[in-house]
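Asks: the following block contains a protein sequence and its predicted model.
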Amino acid sequence: MATVATPLIEAEGLSISFNGSAALSGVDFDVAAGEIHALVGENGAGKSSLMKILGGLYTPDAGSIRVRGEATRLVSVNDAALAGVAIIHQELNLVDTLSAVDNIFLGKELRTRFGFPDRRAMHAAATKVLAQLGFRVPPSALVGTLRVGEKQLVEIAKALLADARVLIMDEPTSALSDTETQALLTLTRDLRERGMGIVLISHRLGEVFAVADRVTVLRDGRRIATLQMPQVESSAALVSMMIGKDFAPPERSEAEAPRERACALDVCNLTLWNAARALVADVSFAVQEGEVFGISGLLGAGKTEILEAIFGVSPYRRDGEIRAAGHAHAFDSPDRAAAAGLAFVTEDRKKDGLVLDQSLEANLLLPSLSRAPGFPFYRRGKLHAWADAQAHASNVKHRSLAQDASTLSGGNQQKLIIGKWLMTKPRLLLLDEPTRGVDVAAKAEIYRQILAAAREGVTVIVASSEIDELMLLGDRILVMCEGRARGILPREQFSVDALVRMASP
């Protein structure tokens, strides 16, 4: 347990508003040397706003900040860096056209005694810290070629090499598998032992209980409580404080497991090639109608590539056969896949899932206009009512259907994406990291939507880095390792140990 000492950084009475809406109201927060202080709350509770103030990205409307006991104004990222504060952002801040090494040292390059960039030293330092995080790609690889989880590791390495005294970690494990997550949590404990102050923002409450010394709960921009971790009874109690009412976690009844049904999807000897090698090699599986089928594996195991191939958006050369409803399909566009009754929720909601500068209504209607009432002669009022009904069915918290999708919190953006695809009445729903960066309450709502869709006969395939998620939702789980299938576990054989062991090289 961390000892009481002068905080490395201390905020008092912080308030900030955007467009007349309060994001923070009189919030106090601090972190001491050798402490991990968790910050939890629903999406939109004010966590990121608080951290961006401490990181010099936002200037508060009211309140004060002290660094090691001295009053300080943090009005820029440079001010925060000079004060010893570094942030690992949830929304990745990397340059796709630069390598991982160049991103890590961008703006703070190591130099030789003659003043030239010391590329050998930078490569060695980046390789060392990335290896600690389980990064499996050459550090010289362009960031634009990396998956979301791999980019997240680069962002983490970038912050670790900033020589900070306070490290703010905003959802650092949201795109990592359980194995990579454990490596990061081990490193976090090591940093605490070295005297660093860690602020951990995470929707994965198991991580909070595993490493945090204290936890602060935010709700609607206000601090609800700051507690020592032994004072917190359970994850459910913590969520109840976050949402302001009793929380019951979702449960999967064994009665929901599908009986023997027709085959909805048959993947036979699927192999995907890039210019150099097979990224997915000889993978076969079949999925029944109404089944929730999970795909597990470490970063780079091939989970996303399989879903992309099924939906017809894979950039790689494909061998093997994919049969849906008994017919061979080789979709070459998302339009054809959607017309055949497929839906795909991608892992990167901002890049691939939403048109951020368009309204909620436009995003909801985009994939299903051809199914709209009265097609091809639209009646504006009916379209609006149709979209409004889905927004409420998906419990998307919003002011108006006219507001841009970019104004929603991450959890509500994710519910919006799933809702827009459910409007298409799909036969096969593909979900890639469906709860990445989503708070516990929103996650529970998404789980209920997935299980409800399966009960109505929709076939669901979920690729996820969260083993607990797959064990809750799945009827069976395919385990991938370095592009190959290691086996398929039925529900009665699910265990964390078995899944981790099968996914490990």
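Replies: In hand now; what should we look at? Owing to the predicted nature of the structure, the values given are computational and were not obtained by experimental measurement. Numbers count the residues shown, from 1 in each chain.

Asks: all contacts plus neighbour counts: C-alpha atoms, from now on.
Replies: Will do.

Asks: so the most centrally placed residue in the chain, which state does it fall into?
Replies: Nearest to the geometric centre of the chain sits Arg436, at 2.4 Å (Cα atoms, centre = their mean). When classified by DSSP: H, G, I helix; E, B strand; the rest coil, Arg436 comes out as coil.

Asks: now Arg399
Replies: coil.

Asks: count the residues that sit near it.
Replies: For Arg399, the count of nearby residues is 9 (other Cα atoms under 10 Å).

Asks: again with the one 5 residues further on
Replies: Asp404 is surrounded by 18 other residues when neighbours are defined as other Cα under 10 Å.

Asks: the residue nearest to the centre of the chain reaches Ser174, doesn't it?
Replies: Yes: using Cα atoms under 8 Å, Arg436 is in contact with Ser174, at 5.3 Å.

Asks: wait, what's in contact with Leu401?
Replies: Ser359, Leu360, Glu361, Asp388 (Cα atoms under 8 Å, 6 or more residues apart in numbering).

Asks: A further structure is provided below for comparison with the first:
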Amino acid sequence: MTPSASTGPAAAPRDGAPQPAQDIAPLRPGSTPPLPLVAATRISIAFNGSPALSDVDFDILPGEVHALVGENGAGKSSLMKILGGIYLPDAGALSVGGAPVAFRTSADAIDAGIAIIHQELNLVDSLPVVDNLFLGKEITTRFGFPDHTAMRAKARAVLAQLGFKPSPDALVGALRIGEKQLIEIAKALLADARVLIMDEPTSALSDAETHALEALVRTLRERGMGIVLISHRLQEVFDLADRVTVLRDGRHIATLPIGRVESAEQLVSMMIGKQFVAPRRDAGAVRAASDAMIDVRELTLSGEHRPVVDRVSFDVRRGEVFGLSGLLGAGKTEILETLFGVSPYRVAGTVAIGAARRAFRTPAEAVEAGVAFVTEDRKKDGLLVDQSVEANFLLPSLAHIEGFPFYRRRAAARRVAAQTKASNVKHGGANELVATLSGGNQQKLIIGKWLMTDPVLLLLDEPTRGVDVAAKSEIYQQILQAARAGLTVVVASSEIDELMLMCDRILVLCEGRSRGVLERAAFSADELVKRASP
């Protein structure tokens, strides 16, 4: 969620904010508090001499959802990896059910009943869904052979709880990111854990999939499971959590019952250590008479069995922030790919972009015409993670650097330094590998590298997926500032609050078809959900 004055638990007092699904009952005088399922005491760990956690306490009680929030780099993932046996702490102690433990491997943690759903996907694209679910823990017959029938039945049962639509026999490599995320969640559920750690579990899910997962979380809590929820979507925290712990710069700032948190702004201010004010698109920022930057008529993208996009028409004005909304598989990404000249489908209809009023056959043509595309999967399509910050910044804009086609290092360094400052990308130097940056800084780098090309049209596919609230705010400010300067922006997002915050108009898609375009005055979460639903 994006905290603001008009959405979610923004600036309202707690009695007006969304209530958790289940409050922790107060202890009666003289009663004994329940033993934590898992407890971490005074945990510290450092990497290359830099502290990632310092004297952090954290515990999970039976039948509760304990949210863990903080900026990217605050230490959330490091703490969870210690609980999951992936990292060994430099100092501190762990206990399970009150008994001291020392996890040496992730298998130790799994044996102790702790399962982790990682933010980064860990799947084998060349294998089907069912094989990924049971990889290394196959069900066998009494003769020792894999019991494919039993595994498919169990796979269907757990995937049905999550609203997963593809077949268990579908190849993982052919699935969308949101569908892959559901497979990771299903893997953790199959582990039959007592503690479930969920690291950004809904970052790539549609609204419908998110609602299904939230319902499952409530069910698991009622069964007595302890759930750790790491989420940058603060609405999830207010909806689901019983307690919330805030980390900042590797230190424990506070642990509070969710009922004592007055607003999303208060929570974010604790995370960043200063007063937080959310950005917002100015009403009426685009003149009604603005020229059209994009004109799409009867766009149809034909898949193998049915149209992925079916006769969709819309226009985008110069300087406008135009949104694409819809459930997973509605056609949002496919439309952006078509505008950028990379559609794998048969294209029918007309697409007219820019002053030349033409469609692009290749990304090179699009970039030459001033079109930039921030893709959904930053690790796969947006970055060279094994290359430096400077190399990633420069990749799409070498032709714009002074002295091109000859490489002038000082000129390049000046441009990178200027864009790094404008995008507020935090790093240890221009030669630092991008893989070492936090997710928020990686995403700011991607957007910044495209802004270095001075584009006239910016296409954004899930621009803040897996990014903390403070980094989201910086990304929104950068995009809206560029739009005020005349940049045209088309943004596809599964976060309705994000679209309503940034956009002037929103096209709603349902199963590849248009359900109409909403003007800003007509924006509402209920209306967007209703139109996007089959």
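Replies: Yes, it's here. Since the model is a prediction, treat every value here as computed from it, not as a measurement.

Asks: coming back round to it: list the contacts for the aligned residue in the second structure for the residue nearest to the centre of the first structure?
Replies: When the second structure is aligned by TM-score structural alignment, Arg436 of the first structure is paired with Arg465. With contact taken as Cα under 8 Å, 6+ apart, Arg465 of the second structure is in contact with Ser203, Ala204, Glu376.

Asks: just say helix, strand or coil for the first one.
Replies: Using three-state DSSP, the structure places Ser203 of the second structure in coil.

Asks: alignment lookup: it to the first structure.
Replies: By TM-score structural alignment, Ser203 of the second structure lines up with Ser174.

Asks: burial check on that match, number of neighbours?
Replies: By the criterion of other Cα under 10 Å, Ser174 of the first structure has 22 neighbours.

Asks: check the one 3 residues further on too.
Replies: Ser177 of the first structure has 19 neighbours, counted by other Cα under 10 Å.

Asks: and for Arg306 of the second structure?
Replies: When neighbours are counted by other Cα under 10 Å, Arg306 of the second structure registers 10.

Asks: that one -> the first structure?
Replies: Looks like Arg306 of the second structure aligns to Arg277 there (TM-score structural alignment).

Asks: all the strands of the stretch 101-250 of the second structure, in order from the start?
Replies: For the stretch 101-250 of the second structure, the strands defined by DSSP state E, counting those that start in this stretch occupy 114-117, 195-199, 226-230, 243-248.

Asks: how about those strands in JSON lines, adding distance to Pro396 of the second structure and mean neighbour count?
Replies: Shown next, in JSON lines, are the strands of the stretch 101-250 of the second structure (distance: least, Cα to Cα, whole Å; neighbours: other Cα atoms under 10 Å):
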{"stretch": "strand 114-117", "distance to Pro396 of the second structure": "34", "mean neighbour count": "26"}
{"stretch": "strand 195-199", "distance to Pro396 of the second structure": "32", "mean neighbour count": "24"}
{"stretch": "strand 226-230", "distance to Pro396 of the second structure": "34", "mean neighbour count": "26"}
{"stretch": "strand 243-248", "distance to Pro396 of the second structure": "34", "mean neighbour count": "23"}
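
Asks: save these as CSV, and put in distance to Ala482 of the second structure too.
Replies: Below are those laid out as CSV (distance: least, Cα to Cα, whole Å):
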stretch, distance to Ala482 of the second structure
strand 114-117, 36
strand 195-199, 32
strand 226-230, 31
strand 243-248, 30
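
Asks: now do the SS call for Lys37 of the first structure.
Replies: Not quite, residue 37 of the first structure is His, not Lys. His37 of the first structure - assigned by three-state DSSP - is strand.

Asks: ignore what I typed, I meant Ser64 of the first structure.
Replies: strand.

Asks: my guess is Thr202 of the second structure contacts Ala212, does it?
Replies: No: contact criterion Cα under 8 Å: Thr202 of the second structure and Ala212 do not qualify, at 10.4 Å.

Asks: when the two are compared, which one has more neighbours?
Replies: Thr202 (26 against 16).

Asks: and Phe58 of the second structure, how far is that from Ile253 of the second structure?
Replies: According to Cα to Cα, to the nearest Å, Phe58 of the second structure stands 11 Å off from Ile253 of the second structure.

Asks: joint contacts of the two?
Replies: Contact criterion Cα under 8 Å, 6+ apart; residues shared by Phe58 of the second structure and Ile253: Thr245.

Asks: tell me which of the two has more neighbours.
Replies: Taking Phe58 of the second structure and Ile253 together and counting by other Cα under 10 Å, Phe58 has the greater number of neighbours (19 against 15).

Asks: ok, the residue opposite that one in the first structure once aligned - contacts?
Replies: When the first structure is aligned by TM-score structural alignment, Phe58 of the second structure is paired with Phe29. Counting by Cα under 8 Å, 6+ apart, Phe29 of the first structure makes contact with Glu10, Ala11, Glu12, Thr216.

Asks: of the residues you listed, which is the most crowded?
Replies: Thr216 (23 neighbours).

Asks: how far does stretch 88-105 of the second structure sit from the chain's center?
Replies: 30 Å (Cα atoms, centre = their mean, to the nearest Å).

Asks: again with stretch 43-59 of the first structure
Replies: 18 Å.

Asks: so Arg515 of the second structure touches Ala532, yeah?
Replies: Yes: assessed by Cα under 8 Å, Arg515 of the second structure is found in contact with Ala532 at 7.2 Å.

Asks: quick revisit: so which bits of the host helix or strand of the match of Phe58 of the second structure are buried?
Replies: Here Phe29 of the first structure, judged by DSSP states H and E, is contained in strand 21-31. Residues of strand 21-31 of the first structure classed as buried: Ala23, Leu24, Ser25, Val27, Asp28, Phe29, Asp30, Val31 (neighbour count, 16 or more other Cα atoms under 10 Å).

Asks: and the fourth one, how close does it get to Leu50 of the first structure?
Replies: Think Val27 of the first structure. 8 Å.

Asks: mutual contacts of those two, please.
Replies: Leu14.

Asks: equivalent range in the first structure for stretch 401-410 of the second structure?
Replies: Using TM-score structural alignment, the partner range for stretch 401-410 of the second structure is residues 372-381.

Asks: same question for that stretch: list its buried residues.
Replies: Quick answer for stretch 372-381 of the first structure (16+ other Cα under 10 Å): Ala372.
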